[in-house]
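*Asks:* Return a 3D structure for these sequence lines:
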Amino acid sequence: MRRLTDLVLAHKRLVVALWLAVAVAGGALAPTTVDRLTYDFDLPGQPAFEANERIAATFGGGGLDAPLLLVVEGADAEGGAVDLARRAVEAVPGTRVVTARDDGADVLTADDGRLSTVVVYPPVTPGPEPYAQALPRLEQVAAQARQQGVDVEVTGFDLLLEGGGGGDRGVLVEVVLGGLGALVVLALVFGSLLAGVPLLVAAVSILGTFLALLLLTTVTDVVFVVQYLVALIGLGVAIDYSLLVVTRWREERDVGGVENDEAVRRAMATAGESVLFSGVTVAVSLAALVVTPLPFLRSIGLGGLLIPLLSVATALTLVPVVLSSLGPRLSWPRRRPVAARSRLWTRVADAVLRRRWTTIAVTTLVLLALAAPVLGLALGSPQLSGLASSAPESRAATAAVAAGVPPGVLRPSEVLVPADRADAAVRALREVDGVAAAVAPTGPWRAGGEQLVQVWTDDDPASAAGKATLERVRDAVGADGVDGEVGGTPAEDADFVTAVYGSAPWIVLAVVVVTFLLLARALRSLWLPVKALLLNVVSIAAAYGVTVLVWQEGYGSDLLFGQDATGVVTVWVPIAAFSFLFGLSMDYEVFILTRMREAYDGHGDTDDAVRDGIGYTGRLVSSAALILFLAFVALSTVPSVEVKILATTLALGIVIDAVVVRGLLAPALVAVLGRANWTLPRWLGVLVRRLPEPARHAGGRHASHPPR
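*Replies:* This next block holds a predicted model:
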């Protein structure tokens, strides 16, 4: 680190010029990067995905894209629905429709004939909104019908999922919201212009990551959600790393009394090393997604691991240049020395040390209680009840289901069968328990010798009963001579769980092993890495558990978000949250434990090492966690329910980890383990290529204290 710092300080102008060029290029090309991101969530090799691909290729839509619905209410609702179906086909050529007058589709009319629904499959537009071109025309048809006295509304599952549209909020808005929250926290921490340094570093690292992302898109597809993760996770970790270095630099100047450049070198030799190991650990956890069998998750992993790597690069090169050149002047208006050791967090450490066993018992019980609901975790797309809102499309969908239209109409299963076996397939599917209707319309629903059958379930496809019905439908297809393939969003959700979480244990094991080796090398210890990994598991499980309580069970979802329980947790949220929470939690652990290790090497007393570690890093970790928490709160304001669930998991995970786990349980466990914390078996030292260093605390400031 000292050699790197000397090299950087010897070429300040070159370093600034390089990062300026990266930032300008990243900013200028950011729109191009966003345009090159894809919206494909492929599940290659999975039956439902392959069926949906064939359905979309043969019929121009459907499969993974749920239909739009025209909900008509009034005295002659069914007649109005049939007329609207005709207008919809005329307005959007190539549209496939089903009305209550199609054979077997009478369930689309309910409430004694006063409500009727048209199932509409317009041609699909590539991109984030499959019906981007068709939807405005259908809404125009509905508006014209309303002018003629017909009470009609356009709705559909995807519209409900995105809060009625408008869920694709620009990434710049998220960065600004997160940055404003970060600025407030940093201003309170520094009370000077130094608050701008972490934000400067974050801006450069985010723009640099977007530039690297553009290069990545030239060799592989990258899914669009990466842009939000780069912006918000990048904002958090870049501020974390630069905050650690700046805080240590200020400590060396104010407490150590050394001249400015030497303070920079000392900060880099200590905090800089922590940043390096922390960044590599975060990158490893994000790289876990690269080994998943799904292309879009691999792209999230590849894009995600760029975030900590670019953040580390800026923190280790740009920060020392800024501090060397402008550091003392940036201390305005707070010129007086600042206490490097937090009195509040030192008191917390003292309280934990006095009641170490009590702290372990209470915090463990709290974490296990928070984690317990995860045992009932259900994965899938949100249930319709959790998507209810005051929007017109939500009211229309709710009214249709309440009137008696089967919930499965909004998310049908679609069965692709040979045309000459369509009648037999329909008869067999109608006999399946839980199926409200199976419909095989003619015309554009038959092509290339194949027939597309709509299967509507009595229960919400995301409910336990709906999932059971799907399994019976799949069993029926292929039995009794009914040959075909089952597609639709419910089937693809089920296959997603199988594809991702079937391999999840191996992914987690790979992350744990590599992270353990990295921490063992960084901390020169066997038990500190073991403890850190166990605490990460408990911390993430607690975040999952609270997410289940809030979203799946509905405790607080209405209070916090004005929405009912979704009944499930979105299928991709746990694996994505694991990767980010594991890495971010390890950030804090590395910051704290490396400071404890440094203190113990200086004086050889475990309890004092705990006081030093928490006293010097508690304020840093809590500030960094608060910044990330605010960033995720900003993300939770996006209308998309799925994004809200992810943001909830990340925000809760950060708070639980920073306050309960790292602030209380971790120091209590270090205190209890005593000297075992600081031992590194020779076999492990050889494995990680770092043998134990000779004790340096014989003449330390607490050398008179017997080692504990």
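
*Asks:* rest of the way, CA atoms for contacts and neighbours
*Replies:* Fine.

*Asks:* mind listing what residue 326 touches?
*Replies:* Contact criterion C-alpha atoms under 8 Å, 6 or more residues apart in numbering gives no residues in contact with residue 326.

*Asks:* 10 Å instead, please
*Replies:* 194, 260, 320 (C-alpha atoms under 10 Å, 6 or more residues apart in numbering).

*Asks:* just those now: which is nearest residue 647?
*Replies:* residue 194 (29.0 Å; C-alpha to C-alpha).

*Asks:* so which of the contacts of residue 326 is the most crowded?
*Replies:* residue 320 (29 neighbours; other C-alpha atoms under 10 Å).

*Asks:* For that one, what is the enclosing helix or strand?
*Replies:* Using DSSP states H and E, residue 320 sits in helix 295-330.

*Asks:* quick one on the thing from earlier: can you lay out the contacts of residue 326 as a markdown table showing distance to residue 568?
*Replies:* Formatted as a markdown table, the contacts of residue 326 follow (distance: C-alpha to C-alpha, whole Å):
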| residue | distance to residue 568 |
| --- | --- |
| 194 | 44 |
| 260 | 55 |
| 320 | 47 |
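
*Asks:* Second chain to compare with the first, below:
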Amino acid sequence: GEIAAFEEVLDRSSANGLRAEATGSVFSAERVDSAAAESVGFGIAMIVMIIAFASLVAASLPIVTALFGVGISVSLLTGATALFEMDSSSILLASMIGIAVSIDYSLFIVSRYRHEMNATDDLGHAAGRAVGTAGSSVVFAGMTVVIALVGLRVVDNPLMSMLGYTAALSVVVAVVTALTLLPALLGLLGRRAFALRVPGLRRGDEPDSADSHGARWVRRIAARPVLALVATTAALGVFALPAADLELGMDVATADQKPAIELLGRGFGDGVVGRLVVAVDGSGTSRPESVYRDLAAAIGNLPGVATVAPPQLNADRTGALIVVVPDSGPGTTRTRDLVSDIRGLERSFLDRDGIGFGVAGQTAMMSDLAVALYGALIPYLALVVGLAFLVLMLVFRSLPVPLIATLGFLLSIAATFGATVAVFQKGWFGLVADPEPVISFVPIYLIAILFGLAMDYQVFLVTRMREEYAHGPETDAAAREAVVVGFRHGARVVTSAAFVMVSVFAAFVLLPDTIARTMGFALAIGMVFDAFLIRMIIVPALMTLLGRHAWYLPNWIDRILPDVDIEGRQLEKCDRSAELPQDAVAVRAG
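*Replies:* Predicted coordinates for the structure are as follows:
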């Protein structure tokens, strides 16, 4: 209400011939309405799933599940604000992630249900097998995302921890709704789940002998795996080049505040919106006023300072505040260096005059956050990659497959960082009117999300390859054919899911919120790199080159690893054992 009243005053001033703009922390804290972006994301997702399933009913099931799940998670998070302090961007990003993974997971289960429904007349059994196979993969995929998000706690920053916890909650809700509400809807609809067919579209459940775009694609890669591998790696390497110039900042002003910041910069300098406050403790000196002036003069002589205000003393003159205006914006490296230089003066003043001081204010806090996150980036990446390797080795019972998956993830992350730096920091292609350093928590949050999604697609694609290889002879020829057959099974649903992810994330670029725009772009381009280049080209190319060696695992590791049976082999044994008594009765009757 107060913001609306203030904006009304600005409008009246503008109508009288003045140009009046506003900025400040109150406007930064104002919640951004993401409904428009979510609607666009849902609309594009619906179109993609209509193409994937050729059925209006089937295409709507993941949307219904996602709406239900996101509604629950946003309600829980909104209610939690009564107990915990929560930034508005936490709920926004949790909503973005919740929509994407909920649609993703539901899409995999519905696709598997269609496959199982064509193999049996018992629709309850088909739904059970869909949840027992694709549902198991959903649990694993959701678990990896949750671990990566909760792992943000290692950064030891309240903002990052809250971002991780809120997004992890939305992922947990997405998994639970996919495993409960969706099977209930499938059971309620039965074969009507694929009703309202759309003429002219492929159903996607054609027999294995039928040709498909996925089969033709993987055969082209299998024919020239080295060329596909080298060309794709080189392309990703080119995208990754700008990542070497990555700078982290914390300019979270929305697009609506940019005009005011521009006016302030033009009239008073870029640093006026990023003032630094130096708090001085002068209780240990006998001549505080003189020392305060000396300190202000020393700060004024530092590079990067525009102006230094006279010290403001407290009542008993044992403390003072010195306001410093940098000559650069609050999110720049130059301002961050100035904060460090001011702190570097403390030792000499403490030794000589017995005074201590610290640099406070939002700009200094954001600068410290950027430095902390930059330092945590490589350790966190190492933690995530190590986790990915161990979990994938457990799932696939192989050493080369986890290595391929994690190296591919590193390559896609580097390319994503490069593209984000090029667009948002360097201003290439003119997509951003005011290039700034990348928001400090975007890279580490990006690693958390893309890690989970990359492993998600790796599991859904390669488990089908593993399943085909396990049912045939352990030869190079059989292993290469398993790559083709497994890819044909999984490619359609993986590409559909990736298109959904890209559309949901890209829709958030439409918002004025800087965090949402940057995260939306980075996640969308990251999904393009990982799903379409790494999983669709590099993974089948390397699997083809390795042949049966792709499934190598030392015996001593094989003995100690538990069998998670993500492919549902135990379900097949249960099915066969359930059929045996009927067969025996038929034999005796004959």
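
*Asks:* Report the buried residues of the helix holding residue 320 of the first structure.
*Replies:* Across helix 295-330 of the first structure, burial judged by 16 or more other C-alpha atoms under 10 Å covers 295-324, 327, 330.

*Asks:* Which stretch of the second structure lines up against that helix?
*Replies:* Across the second structure, the stretch matching helix 295-330 of the first structure (TM-score structural alignment) is residues 158-193.

*Asks:* same thing with stretch 235-245 of the first structure?
*Replies:* Using TM-score structural alignment, stretch 235-245 of the first structure pairs with 99-109 in the second structure.

*Asks:* what's the mean distance for that stretch versus the first structure?
*Replies:* For stretch 99-109 of the second structure, the mean deviation from the first structure after alignment is 1.3 Å (mean C-alpha distance after the TM-score superposition for the first structure).

*Asks:* just checking, what's the longest strand in the second structure?
*Replies:* strand 319-326 (DSSP state E).

*Asks:* re earlier: how far away from the center of its chain is the helix or strand following the helix holding residue 320 of the first structure?
*Replies:* Moving toward the C-terminus from helix 295-330 of the first structure, the next helix or strand (DSSP H and E) is helix 343-354. Centroid separation for helix 343-354 of the first structure versus its chain: 33 Å, with C-alpha atoms, centre = their mean, to the nearest Å.

*Asks:* Give me the buried positions along helix 343-354 of the first structure.
*Replies:* So for helix 343-354 of the first structure, counting by 16+ other C-alpha under 10 Å, buried means 345, 346, 348, 349, 350, 352, 353.

*Asks:* And for the most centrally placed residue in the second structure, nearest residue in space, chain neighbours not counted?
*Replies:* By C-alpha atoms, centre = their mean, the second structure has its centre lying nearest to residue 449, at 2.9 Å. Residue nearest to residue 449 of the second structure in three dimensions, not counting chain neighbours: residue 145, with 6.4 Å by C-alpha to C-alpha, 6 or more residues apart in numbering.

*Asks:* That neighbour: which element?
*Replies:* Per DSSP H and E: helix 123-150 holds residue 145 of the second structure.

*Asks:* Have a look at how far, on average, that helix is from the first structure.
*Replies:* Helix 123-150 of the second structure sits 2.1 Å off on average (mean C-alpha distance after the TM-score superposition for the first structure).

*Asks:* circling back: report the inter-axis angle for the helix holding residue 320 of the first structure versus helix 260-267.
*Replies:* 150 degrees (axes from the mean of the first three to the mean of the last three C-alpha atoms, to 10 degrees).

*Asks:* from the chain's centre, how far out does helix 295-330 of the first structure sit?
*Replies:* 20 Å.

*Asks:* got it, and stretch 244-257 of the first structure?
*Replies:* With C-alpha atoms, centre = their mean, you get 34 Å for stretch 244-257 of the first structure.

*Asks:* Regarding that stretch, how distant is the last residue from the first?
*Replies:* Start-to-end span of stretch 244-257 of the first structure (C-alpha to C-alpha, to the nearest Å) is 19 Å.

*Asks:* can you pull out the strands in the second structure?
*Replies:* Using DSSP E, strands in the second structure cover 248-249, 276-281, 305-308, 312-313, 319-326, 356-360, 438-439.

*Asks:* what's the matching range in the first structure for the longest one?
*Replies:* The one in question is strand 319-326 of the second structure. With TM-score structural alignment as the criterion, strand 319-326 of the second structure aligns to 450-457.

*Asks:* same thing with the first one?
*Replies:* Aligned using TM-score structural alignment, strand 248-249 of the second structure spans residues 379-380 in the first structure.

*Asks:* Can you give the contact residues for the matching stretch?
*Replies:* 461-463, 467, 489-490, 492-494, 496-497, 552, 566-574.

*Asks:* can you do 7 Å?
*Replies:* 462, 493, 568, 569, 570, 571 (C-alpha atoms under 7 Å, 6 or more residues apart in numbering).

*Asks:* So what's the residue count around the residue mapped onto residue 176 of the first structure from the second structure?
*Replies:* Using TM-score structural alignment as the criterion, residue 176 of the first structure maps onto residue 39 of the second structure. Burial of residue 39 of the second structure, expressed as a neighbour count using other C-alpha under 10 Å, amounts to 13.

*Asks:* What separation do you get for residue 39 of the second structure and residue 46 of the second structure?
*Replies:* For residue 39 of the second structure relative to residue 46 of the second structure (C-alpha to C-alpha), the value is 10 Å.

*Asks:* do the same with residue 393 of the second structure
*Replies:* 35 Å.

*Asks:* How many residues are close by the aligned partner of the residue nearest to residue 449 of the second structure in the first structure?
*Replies:* Aligned counterpart of residue 145 of the second structure in the first structure: residue 282 (TM-score structural alignment). Neighbours of residue 282 of the first structure under the rule other C-alpha under 10 Å: 26.

*Asks:* same check, this time on residue 581 of the second structure
*Replies:* Around residue 581 of the second structure there are 11 residues (other C-alpha under 10 Å).

*Asks:* And residue 389 of the first structure, by the same measure?
*Replies:* 17.

*Asks:* Equivalent analysis for residue 500 of the second structure, please.
*Replies:* 28.

*Asks:* residue in the first structure matching it?
*Replies:* Residue 500 of the second structure maps onto residue 627 in the first structure, by TM-score structural alignment.

*Asks:* same question, residue 412 of the second structure
*Replies:* By TM-score structural alignment, residue 412 of the second structure lines up with residue 539.

*Asks:* Excluding residues flanking it in the chain, which one is nearest that match?
*Replies:* Nearest one to residue 539 of the first structure, counting by C-alpha to C-alpha, 6+ apart, is residue 657 at 5.7 Å.
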